[in-house]
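S.K.: coords below, sequence missing:
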């Protein structure tokens, strides 16, 4: 084999004759957190933290407080009306998933007899009782907001959501035709009597509980009618007037029960346990095992029953008995139930009632030279690292372009890619298929256990396999959640690796609404690390030491705790010290305790947390220097950032890992140290803006309550304005239009 051939093998597989760096060598190479002298907490300091037995907030209740913040956005009259409508729909979807996964898990632990106390000190039964009480209050608050504020505000703008009795005669005729021609043929009334057992009620389906009477015998009967999910939730009846689909069905029930008297009809909705349990060790084929489990998901036990508040006790008693739910799990609400359908209303073409249009722009490092040709991502990455900030920086002209260019480039030898979630018509999938069909070596790590995306990911796995890609499903017992892409290219000066490491999924659709960071780099050390990691995921390599990466479950928790300890050492030595972390959730007790130690030592700590936070800030003697903020708004804050002052030479890490047990112990997660000071400074500036006193945000108090502090600066709108100013400056500097 020639020297060049050997270098190609090394670039694709990540190994040369000398083999990967062992742990000692890599530790010597990396000085990520080197501090002289190193800090190690003594037992007394640890005991001082542990004396605070109530130092952890309950994660489930903290999540409900997060969804309360979503509801507060729907209540915010300063937001565009249709955006408030969308937040109402998001609140519903969020709560559905919470019951399907978290509440279902609590019930499962109680049933299995493994109901141990949570870190918050609460038993699962106590948590459940608080969940039922808090969730009930929030659902009632949502229903009242919709009826008392949002509906009237929509009506004032010419958008009317009305009940059937409020329709005009011609509108009722429209509904009658719709029912006769389209709805009636797909309805299936299911009777309940000795010959017809109580039907299975699928999770999240909307149903009518119908009571009919035989006029000859006077006997009453119960029947269930499912509202077909294939039709729009709110039926347009002309102009911008809509009526709930269940109202149309309820009005025409006589056609379903000819010869019977329809006495009552009430809507109800069941939420079921829809979390997956797959025993990977016992499954010869994980794909087949998962497909089988997806079929079983439909029959998970109920965890919530929502009913229209007008439902009579006789019908409710029947539902409670047949479904096997407790009274605590029943929620009586004003209709209409299931406000997820408000997404359709929020999508109405009323630009005057939504956020102003925003078009992402090409990152400045990818559009330095004006040209009609597509961006050359490889050329740009060779010049300098590209730190992307979506959705402000275009995903299509950066990450998507990176993979499409790699697929078409004859000099590219291999592409290695992780996929956790992607869109239905994904150009990412198409690029990987094109690359494989062009003869390139393509490895795809598909996480088919991505919750609620399993079926879609199974389809992509099959499609990629048929195209000739090497498809693997990661490591047994671990979800592959990291966001990695590596391109190996044969260049005149030798083989070069280009990598993209991100905080978000390779999904062009969510990249327009999710706030995420990503790094495109040709850095050799990062490329070497990523190559070894792909070998871990696809083969039997167990190298767990990396120069520029922290990789869960091996090193993310320990690496972050080490970094926190390093800040304590800097502070005690009189050097600049500060910790700033940004995540979706902060739950891990070991990391939180390390932050408490830092606070007790006097290190300033700032946390920007979108969702769950189990840390109590501002507790005297424990967390007085810790500030916790949350920003919600136009975009979904999704990036994870770990920023350390590091004695005056700041370091920043970005990646896929949240500070939760599942991420640090049961997933393959990756954090990458940003290699260039400019990128570190850019991330620091973003955090400066988020923690600015004028930025609109919620603040967490020691008692676990979140309080909104409205400010004149809205983070997302300010970043949009900055992006537009930069684009304008580039346009003026170039003497004309720049790449959009």
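M.R.: Nice, I can see it. Predicted model, so just to flag it, every value in this text is computed and none were measured.

S.K.: please make it C-alpha for all contacts and neighbour counts, starting now.
M.R.: Will do.

S.K.: now the strands for the stretch 251-400 of the chain?
M.R.: 261-272, 302-308, 330-333, 386-390 (DSSP state E, counting those that start in this stretch).

S.K.: redo those strands as JSON lines? Include distance to residue 660.
M.R.: Compiled in JSON lines, those are given as follows (distance: least, C-alpha to C-alpha, whole Å):
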{"stretch": "strand 261-272", "distance to residue 660": "24"}
{"stretch": "strand 302-308", "distance to residue 660": "24"}
{"stretch": "strand 330-333", "distance to residue 660": "30"}
{"stretch": "strand 386-390", "distance to residue 660": "24"}
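
S.K.: residue contacts, the residue nearest to the spatial centre of the chain?
M.R.: Centroid-nearest residue in the chain: residue 638, 7.1 Å away (criterion: C-alpha atoms, centre = their mean). Applying C-alpha atoms under 8 Å, 6 or more residues apart in numbering to residue 638 gives the contacts 503, 504, 514, 515, 516, 583, 584, 610.

S.K.: related to what we said a few turns ago, out of the strands of the stretch 251-400 of the chain, flag the one nearest residue 8.
M.R.: Smallest distance to residue 8 across those (C-alpha to C-alpha): 25.1 Å, for strand 386-390.

S.K.: check which element follows the closest one along the chain.
M.R.: Using DSSP states H and E, the helix or strand that follows strand 386-390 in sequence is helix 401-408.

S.K.: can you count the residues close to the nearest residue in space to residue 419 that is not next to it in sequence?
M.R.: In space, residue 419 comes closest to residue 446 once its chain neighbours are excluded; the distance is 4.9 Å by C-alpha to C-alpha, 6 or more residues apart in numbering. By the measure other C-alpha atoms under 10 Å, the count of residues near residue 446 is 24.

S.K.: let's bring in a second model and compare:
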């Protein structure tokens, strides 16, 4: 699964934070009554899960369309994370994968608070917050977010404590608390603490000589109550749990608990904070440890750089990243039985309101569960998956790599990761281009990539070989800024021309252009993708990529790179739609053309059809155009992974609109836009989601797909995604998502990702037989 990106928001000062906090404070009794008791998601008799996140009301926006046509995007994101939680609840999902989904739920929610909630609070504080498109006042939205987030985190904690943790123990993977250990089992942990933990701990006292310490965002901490036995005076100290040590420490199994019948060896883990808490007397010698509690703070982690005022964007961003660590707190998670005096101190010092306080059972921070999924238990995981080489790139001799440029010269190639290997397609394309003596230039956009990326290494090799190499690096890719700055400097030092795109816009397009000298002249080889040039995420993200040496695409890409590296504001494109200029307007034109063709069709001809696959659908102009298409009778299918503001199935508004979501082993990440166009399909793939930030504040690229075989492949993708036999979530007109995982007889519905893997394997076998 992976992280959810959100729009860039303005920074809040300390004074503004005080204003926000004052505005949000409520009496505890009032807040407690506003937050419903945790409850599991409703489950219908046929095994469907029904969202418990409330569907928001909506208010008028335009007179010509109904006033309640948009769903609230922020609550829709919480519904998406609820779907992740439902996968963790599903007993049909392998156990360690359920653990992984629990961890993903936590990391998703962390980012949501760091960016979305923090941004909303900042806009309220600065007076810039406006009523949302769904009609909610900013403070009303903040209240609803708090209520839903409290309920979902309570559900997650209950799921872990009473379902997943016992199930793990039944499988011989136990999370043991310190009090449950025998002294013999504690002995190696005493040595571990002395050798690995004690040297890196820094206890911080709080008294007149020691002010309340800064609590870094997302760190796990121990709040310790101490007493001086000589004076009887009580003291408070804070201890940070080292983030560079494993969260769960594996310990040897007890001698009398060997598995019977040759079964799997038992694994036992102790939370690191328990090990530290058991040795607090060594950190505070001469003091009496009365009580200790864990807590965790989430801070505003968004970044805002005024590019127009920054002479050097790289330097400005480095300074801003330093300030990020001191963003205002926006959430405080504490053990549910924390001493009221300690809790009062924390909320007072951190300026946390009641609605920002989350009382949860220990252990806190379930992102640490990622570590448990490394246990070697293949029987508790999805079946082993190995990406395979696309048949068009398969080598003619097994001992040699395929000739990527030769294959592209022969015909266009459409790959779908992770089913088609990234390393033997995209990575090989760039590596072979870097090593080819006839390649003169390589131009590449880089948004997110791994620190040890072979893509970066290939660009460096190409530059050192004397080729012209241009890297358009997006150093403001959220939460990857530090890594991107590091390898941007590495590229510069190797002689690569590094530029940072267009001032005021993030470069999110996924493009690579290779210029090669051939007998007939210069030939441009192009790759346009929907996902990042990151070999690691490509193994878990579903994405599409087009390889072509079509002259029109090559010309479009050359023009776009000239825009990004120089000055070419009036460039026009033939097979590209490029944001912020033409993606929204181009898609709306295609929607309107579909309506016109539908309305002008002859009797007996099929109705118009639009199919869209994206990560997010929230842009009001696009949604309104789709509503009008539905009102005209055009069939509209929306396949969305995350947030969705469109309201399907409303009589007179969206009766012909269906919205579905698919979550599973791989993160659905590709963006596809299909218009039947009277039997001449107009189809695009690319990097853009239907969000304001993508359409207005980013450089995004969609490329038109023209090859009949590729069109058939994408048509099959949509057919599978919208088949009634496929497992999915359906969005109803009331704004609630309903999961369809089993049929009326209780049998599991088809797993779309498993079916796609089967289809790709079948295609490879067929290609080998030719």
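M.R.: Structure received. Keep in mind that what you see is a predicted model, and the values were worked out from it rather than measured.

S.K.: kindly state which residue of the second structure is aligned to the residue nearest to the centre of the first structure.
M.R.: In the second structure, the residue paired with residue 638 of the first structure is residue 669, using TM-score structural alignment.

S.K.: also residue 420 of the first structure?
M.R.: By TM-score structural alignment, residue 420 of the first structure lines up with residue 447.

S.K.: and for residue 580 of the first structure?
M.R.: In the second structure, residue 580 of the first structure lands on residue 611 (TM-score structural alignment).

S.K.: do the same with residue 541 of the first structure
M.R.: Match for residue 541 of the first structure (TM-score structural alignment): residue 568.

S.K.: its match belongs to a helix?
M.R.: No: the assignment for residue 568 of the second structure, made by DSSP: H, G, I helix; E, B strand; the rest coil, is coil rather than a helix.

S.K.: for it, give me its contacts.
M.R.: 559, 562.

S.K.: can you check residue 637 of the second structure too?
M.R.: 610, 611, 612, 657, 658, 659, 660, 722.

S.K.: does the second one touch residue 634 like I think?
M.R.: No: checked against C-alpha atoms under 8 Å, the pair residue 611 of the second structure and residue 634 is beyond contact range at 10.5 Å.

S.K.: neighbour-wise, which of the two wins?
M.R.: residue 634 (27 against 21).

S.K.: just give me the match in the first structure for that one.
M.R.: Match for residue 634 of the second structure (TM-score structural alignment): residue 603.

S.K.: so is that match in a helix, a strand, or just coil?
M.R.: Going by three-state DSSP: residue 603 of the first structure is coil.

S.K.: before we move on, what about residue 250 of the second structure?
M.R.: strand.

S.K.: in this structure it contacts residue 270, no?
M.R.: Yes: if you go by C-alpha under 8 Å, residue 250 of the second structure and residue 270 touch, sitting 6.5 Å apart.

S.K.: state the number of residues packed around residue 437 of the second structure.
M.R.: Other residues close to residue 437 of the second structure by other C-alpha under 10 Å number 14.

S.K.: kindly name the residues of the second structure that line up with stretch 435-444 of the first structure.
M.R.: Stretch 435-444 of the first structure maps onto residues 462-471 of the second structure, going by TM-score structural alignment.

S.K.: next, the contact list for the match of residue 580 of the first structure, please.
M.R.: By C-alpha under 8 Å, 6+ apart, residue 611 of the second structure lies in contact with 636, 637, 638, 639, 672, 673, 674, 675, 718.

S.K.: list the buried residues for stretch 707-716 of the first structure?
M.R.: Across stretch 707-716 of the first structure, burial judged by 16 or more other C-alpha atoms under 10 Å covers 713, 714, 715, 716.
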